[in-house]
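# quick one, structure for this:
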Amino acid sequence: MNTPMDISHNKALLMLMAVACGLCAGANYYCQPLISSIQHSFHAPQSQVALTVTFAQMSYALGLLFIVPLGDIVNKTKFIPLLMLGAAIGLGICALSVNLPMLWAGTIIAGLFSVAAQILIPLVTLAVRPEKIGETVGFLMSGLLVGILLSTSLSGLLSNLIHWKMIYILSTILMLVIAAILMRQLPHVSTTRMSYSSIFRSMGQLLQKERRLVYRAFIGGCVFAAMSILFSTIAMLLTAPPFSLADVWVGVLTLIGVFGALSTQWVGKWADRGYNAKLTWAGCSIMALSWLLLYLGGHSLISYTLGYGLISLGLAMVHSCNQNIIFQLNPAARSRINSIYMTAYFIGGACGSALGVYAWHHGGWATVCLTGLGLIAAAAFFALLDQGYYRRQVQRKQR
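The predicted model follows:
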């Protein structure tokens, strides 16, 4: 598979792609600070409204598994804008929803098709020089993560100023506009000739052959599950006493995570230089420390804010290292590899959201924090397995 061009110098196009990544990913998180407003609007139990976050992540995971692999065999220039159109339709349904089931339906449709971001990222790895992959992917990941964080802040702000549905209206319009621009500017890259069924057979072969992909997928799933526990409980904790924050302030607080999101390009540069193992351990350590601060944050908004910022930084570090490693495994199968990894990543996120709600209702904030810390310990276990396997591979090559 040949690289048709090097777009690493085209900052305007990379910025547009980063914005598209952020908009697509952010579409799945608008509801997080809106749980209380949606509950009052539809007169539904809080536990049911909180499931909207889980539905968003589960549908996104299904899109990752069944749609993203197509990126290796279809014209990405047309396919990506088409997916964004589907996401816009889902967001439009959310904007028009009159009850909770309709909101769920729109959320599921938006989640399925907003995986366009996960086809954009493998595309850019095929359009830059190999030594620029980590840095460029890090730049797009910065856009994706900032988009997630801004989505919660903006949704909370617009909910307080106008109505909670306003974020869905604006994002529908933006999704359509950016999709139209990308259709004209995305680079063309070569594809692999395969049938849809053979894609999944090859994915099974990748799982058998690429042990590091499996380990890194488990690491990603565990760390994102730990972060997603916060996604599903942040509104429940901060809108209740002793904090009693409005939606807008719940969203503003999450902006502390922008600093972590912006670190991905820097992490990508160091990952390109071979520091993946050290950065992974640093990220896991930071996330473990964050849960101690978050535990104290049950009664201190300052401690909660610091913990939220640190866990966002740790997640960005681990995720950037994971992607740097897996994209080096098999260049001809990057969409399929990304599909496997990101499916595990967002299944972990969906499980984390569900665990967060369960822990909150059956043990309170202390149980939520203990669950999050346990997931970081699981990620560290898989990091140990990955490090041991990599060392053995290096030793075999040196013999």
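# hey, let's count contacts and neighbours off CA atoms from now on
Fine.
# hmm, who's touching stretch 360-373?
Stretch 360-373 has contacts (Cα atoms under 8 Å, 6 or more residues apart in numbering) with 225-227, 229, 233, 237, 288, 291-292, 294-295, 298, 355-356, 359.
# repeat that for stretch 53-64.
So stretch 53-64 is in contact with 28-29, 31-32, 104, 107-115, 118, 231-232, 339-340, 342-344, 346-347, 349-351, 353-354, going by Cα under 8 Å, 6+ apart.
# quick one more, to check against the first:
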Amino acid sequence: MPSDGETATRRSDARSAFVLSRGVALLFAVACGAAVANVYFSQPLLVTMGHDLSMAPALVGSVVTLTQVGYGLGLFFLVPLGDVADRRRLIVAQLLFLVVALAVVAAARTAVILLAGMAAVGLLAVVTQTLVAFAASLAPPHERGRVVGLVTSGVVIGILLARTASGLLADLAGWRCVYLASASLTALLALVLYRVLPRHGDGEPATLRYGQLLRSTISLFARERLLRIRALLGLMIFAAFSTLWSSVALPLSEAPYSLSHSAIGALGLIGVAGALAATVAGRLNDRGLSQRTTGIALALLTASWLPLSFTRHSLWALVVGVILLDLAVQAVHVTNQTLIYALHPDAGSRLIGGYMVFYSLGSAVGAIAATSLYALAGWGAVCALGAMASGLGLGLWALTRQTAPGRLR
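Okay, the predicted model is just below:
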């Protein structure tokens, strides 16, 4: 029976023999986008789902809540498994279970089954982060930023286009068709990934038991100051991101615009520009410019709220603000992931999973605060909230930029 050291050596050899081509990196991006989109499909479908299943308005809102709760739990309880398991098998297994969860949602005839299915969809959609960690482990160190940026661009596109795609499909064939189509695509991706991906990631087949694995995720935060800083930056940028995207439909659906749901959903197409920032930020990180990229992006994020504050007077101002905000958020996000993965590549899944918990917290806080503020004080207050979250991120970067590793300038 081989020792742990021999097994780790075999894993390393298998990984080094695998060439991460641009085509395989694009496959990672597509799989990430398809998986994470499942978390957001329901948002434009809530009214239709509620009518179909005779759900009370308050209960309909819990569809989104339970999906996000499931996603948050998956980040902590499932993603770290990538550090001790064969990542190819783990990814394929999660995708196949996700197919089952999507089929349950599509076939749901009661609110209870729908809600249980949506929670399971959120839990299993964290395969996105396992894919990100796997792609980072397969990339040569000098190209890791580029690869993480490319894969993250798939995540960005999946998040922003999910609402548009689900709305169009639901108009054509009903809301259940959205989940049946996603289940079919997910099953196809599981088959392709099983055939294409190498058998081993760089996770260590260590003696860590599951409980120890989860505790080690917490201990990484206790030991690594850079991880704590980047996690806090992640919380702030995604609080700003969620502040915009959870509330922008409110002023656009009112006078003077009174836009339709389809027109508002199409706004996500503009946000896809953020995918470009993900790739560029990754390349800048490979050149050792992580700190500079972070500072410039956070300054742009703070500045984006100025044109966004004129949304009620000009759609062009909204477009400019959306582009700036998405470019900035994705630039910081890619830089964060690239830097924290480099801390301990053997614990990449735990690092990224733990970091993404802060992403979920920021998203939740931004959404709740923005919608509440809009009801109380209008769009100006929402923009002030977004600018405050962005400014806090910029301030944190300014206070801590000298403490990062010397290579980062």
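# follow-up on the earlier one: just the ones of the contacts of stretch 360-373 of the first structure in strands?
With strands defined by DSSP state E, no entry of those lies inside them.
# now, which of those sits nearest residue 217 of the first structure?
residue 225 (12.0 Å; Cα to Cα).
# which position in the second structure aligns with that closest one?
Aligned against the second structure by TM-score structural alignment, residue 225 of the first structure finds its counterpart in residue 239.
# one more: residue 164 of the first structure?
Under the alignment (TM-score structural alignment), residue 164 of the first structure maps onto residue 175 of the second structure.
# and for residue 145 of the second structure, the neighbour number?
30 (other Cα atoms under 10 Å).
# kindly apply the preceding question to residue 250 of the second structure instead.
Residue 250 of the second structure has 16 nearby residues by other Cα under 10 Å.
# counterpart of it in the first structure?
Match for residue 250 of the second structure (TM-score structural alignment): residue 236.
# next, count neighbours for the residue mapped onto residue 209 of the first structure from the second structure.
Superposed on the second structure with TM-score structural alignment, residue 209 of the first structure falls opposite residue 223. For residue 223 of the second structure, the count of nearby residues is 10 (other Cα under 10 Å).
# also the one 4 residues further on?
Burial measure for residue 227 of the second structure: 23 neighbouring residues, criterion other Cα under 10 Å.
# run the chain-centre distance for the helix or strand in which it is found.
Element membership for residue 227 of the second structure, per DSSP states H and E: helix 225-245. Relative to its chain's centre, helix 225-245 of the second structure lies at 12 Å (Cα atoms, centre = their mean, to the nearest Å).
# packing partners for that helix?
helix 210-223, helix 315-343, helix 348-377, helix 379-400 (3 or more Cα pairs under 8 Å, 6 or more residues apart in numbering; DSSP states H and E).
# buried ones in the shortest one?
If you call a residue buried by 16 or more other Cα atoms under 10 Å, then helix 210-223 of the second structure has these buried ones: 213, 214, 216, 217, 220, 221.
# what do we get in the first structure for residue 39 of the second structure?
Under TM-score structural alignment, residue 39 of the second structure pairs with residue 28 in the first structure.
# and for residue 195 of the second structure?
Under TM-score structural alignment, residue 195 of the second structure pairs with residue 184 in the first structure.
# mind listing what that match touches?
Per Cα under 8 Å, 6+ apart, neighbours of residue 184 of the first structure: residue 77.
# and the host helix or strand of it against the second structure, how far off on average?
Taking DSSP H and E as the definition, residue 184 of the first structure sits inside helix 166-185. Following the fit onto the second structure, the mean deviation recorded for helix 166-185 of the first structure is 1.4 Å by mean Cα distance after the TM-score superposition for the first structure.
# burial count for the match of residue 225 of the first structure?
The burial count for residue 239 of the second structure: 28, using other Cα under 10 Å.
# ok, for the one residue sitting closest to the centre of the second structure, nearest residue in space, not its chain neighbours?
Nearest to the mean C-alpha position of the second structure, by Cα atoms, centre = their mean, lies residue 155 at 5.9 Å. For residue 155 of the second structure, ignoring the flanking residues on the chain, the nearest one in space by Cα to Cα, 6 or more residues apart in numbering is residue 33 at 4.4 Å.
# now swap in residue 227 of the first structure and tell me
Residue 227 of the first structure's closest residue in space is residue 311 (Cα to Cα, 6+ apart), at 7.0 Å.
# the one you found pairs with which position in the second structure?
Using TM-score structural alignment, residue 311 of the first structure pairs with residue 325 in the second structure.
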